[in-house]
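K.L.:
Please find the sequence and the predicted model below.
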Amino acid sequence: MAYLWIAFAIVTTICLLNLLLAFGMIRRLREHGALLSKMPTGPTATDLILPAGAQIGSFSAVTTAGEAVSTASFADGTLVGFFSPGCAPCRERLPEFVAYAAELGGRDRVFAVVVADVAAEATATVEQLTDVARVVLEKDEGPVAAAFGVKGFPAVGLVSADGTMVASGSMLSGLPRPAAV
């Protein structure tokens, strides 16, 4: 019978220690949660590309069709889009971009940049865009993406003829419809 009391005391002590450790871990997790919530995260949807009213930087590039494009080659209300083949949101929003571009009525008013380190990875994305846009293929942090201040994908915007961003974001829903452009 004495052994039972000793076993009961040991089990009770272990349970109380376990309970104290659990409360300590919960307290530490709450502290870490508060610290993590104060940490800055990656770019927000509005920070992916230059904001409306900003002037795009100077650049020059050659499209996949061999056309020269530069800062001066934008008409009023030109749609720009930046996509990466390895980006799941890019794959989801690409058909919407193509439909929006088709509504604009011409490749001269649509400019797309596909960012990929290996050109073969971008083939499908480039093919989807070629019919509706002038497409530039460049590596990560290339000159065109730098001129537009691109920090993430997908990034879309409307540019005026003088190179000013009219509207921008990561979704086309934030841009005016083509009839209003």
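P.N.:
Nice, thanks for sending it over.

K.L.:
all contacts plus neighbour counts: C-alpha atoms, from now on.
P.N.:
Will do.

K.L.:
Tell me if I am right that Glu103 is in a helix.
P.N.:
Yes - the assignment for Glu103 is a helix, going by DSSP: H, G, I helix; E, B strand; the rest coil.

K.L.:
Can you tell me what sits against the helix or strand hosting Val114?
P.N.:
Element membership of Val114 [criterion: DSSP states H and E] is strand 110-115. Residues from elsewhere that reach strand 110-115 (CA atoms under 8 Å, 6 or more residues apart in numbering): 78-85, 101, 104, 122, 125-126, 129, 132-140, 144-145.

K.L.:
Included below, for side-by-side comparison, is a second structure:
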Amino acid sequence: MSVLIPLLLLVGALCVLDLLLTLGVIRRLREHSDLLAAPGGPGTVPVAPEVGTPIGEFSVETTTGERLTDADLAEGALVAFFSPTCGPCRTKLPKFVEHVAALPRGRNGALAVVVGEPEESADFVRRLSAVTRTVRESSGGALAGAFQAQAFPTLLTVGRPAGRLAVTANDVALAPSVPVAV
């Protein structure tokens, strides 16, 4: 009986210590959740470059062998970044192709960049090349770096508001398809 009381006190003390440690862990998890959920907090990836972000210089070759530089992009050109491993990209691709096919400037009104390995991006490249200038590059390529594109799909419009190529819109909505009356 004399051993039972000290053992009971030891078990009680261990339970209180365990409760305090658990409460501390829960408090830290809440702090981390708040930090991760805060805009611009650690772990957040910008969806698209900010409006006004200058575009770096680049010189790339399109899938048709045409040389393309930052000087070749016209005011208001639509630039899109796709990845064949991205589910939303597969969903947005047909709408983008339809939208670009209807642009008044034709092939020069847009630029599509497919980021991925050649074998997995072949279908994207084929479909996009039919309507616009298309570049296929590996992850971390020249265009993704110049445009600071970190997420897919990214749709931007570009212009030269201060004489230098920059992002003029970073949340481009594709026009819904409108049936043509015959």
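P.N.:
Perfect, thanks for sending it. The structure displayed is predicted, hence computed values, not measured ones.

K.L.:
Distance check, the most centrally placed residue in the first structure against Ala102 of the first structure.
P.N.:
With distances taken as CA atoms, centre = their mean, the residue of the first structure nearest its centroid is Phe153 (2.8 Å). Phe153 of the first structure sits 21 Å away from Ala102 of the first structure, going by CA to CA, to the nearest Å.

K.L.:
Also Val11 of the first structure?
P.N.:
73 Å.

K.L.:
Give me the more crowded residue out of the two.
P.N.:
Legend: neighbour count by other CA atoms under 10 Å for Val11 of the first structure and Ala102, higher for Ala102 (17 against 12).

K.L.:
The more buried one - nearest residue in space that isn't next to it in sequence?
P.N.:
Of all residues not flanking Ala102 of the first structure in the chain, Val132 sits nearest, at 5.9 Å (CA to CA, 6 or more residues apart in numbering).

K.L.:
What is the burial count for the one you found?
P.N.:
Residues near Val132 of the first structure, counting by other CA under 10 Å: 24.

K.L.:
what ranges do the strands span in the first structure?
P.N.:
Under the criterion DSSP state E, strands of the first structure are mapped to 60-62, 68-70, 78-83, 110-115, 134-138, 155-159, 165-169.

K.L.:
Columns distance to Glu96 of the first structure on top of the ones you listed, output as TSV?
P.N.:
Output for the strands of the first structure, formatted as TSV (distance: least, CA to CA, whole Å):
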stretch	distance to Glu96 of the first structure
strand 60-62	25
strand 68-70	24
strand 78-83	11
strand 110-115	13
strand 134-138	16
strand 155-159	11
strand 165-169	14
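
K.L.:
between these, which gets nearest to Lys38 of the first structure?
P.N.:
strand 165-169 (24.0 Å; CA to CA).

K.L.:
For that closest one, which outside residues touch it?
P.N.:
Against strand 165-169 of the first structure from outside (CA under 8 Å, 6+ apart): 45-56, 77, 155-160, 174-176.

K.L.:
One more pass at 6 Å, please.
P.N.:
Ala45, Thr46, Pro51, Ala52, Gly53, Ala54, Ala155, Val156, Gly157, Leu158, Val159, Leu175 (CA atoms under 6 Å, 6 or more residues apart in numbering).

K.L.:
Check those residues and tell me the two furthest apart.
P.N.:
Ala45 and Val159 (17.8 Å).

K.L.:
Show me which of those two is the more surrounded one.
P.N.:
A count of neighbours by other CA under 10 Å puts Val159 above the other of Ala45 of the first structure and Val159, at 27 against 16.

K.L.:
how near is that one to Val110 of the first structure?
P.N.:
10 Å.

K.L.:
now Leu36 of the first structure
P.N.:
Leu36 of the first structure is 40 Å from Val110 of the first structure, by CA to CA.

K.L.:
Which one's more surrounded, those two?
P.N.:
Of the pair Leu36 of the first structure and Val110, Val110 is the one with more neighbours under other CA under 10 Å, namely 27 against 11.

K.L.:
how about stretch 138-146 of the second structure: buried residues?
P.N.:
Residues of stretch 138-146 of the second structure classed as buried: Ala142, Leu143, Ala144 (neighbour count, 16 or more other CA atoms under 10 Å).
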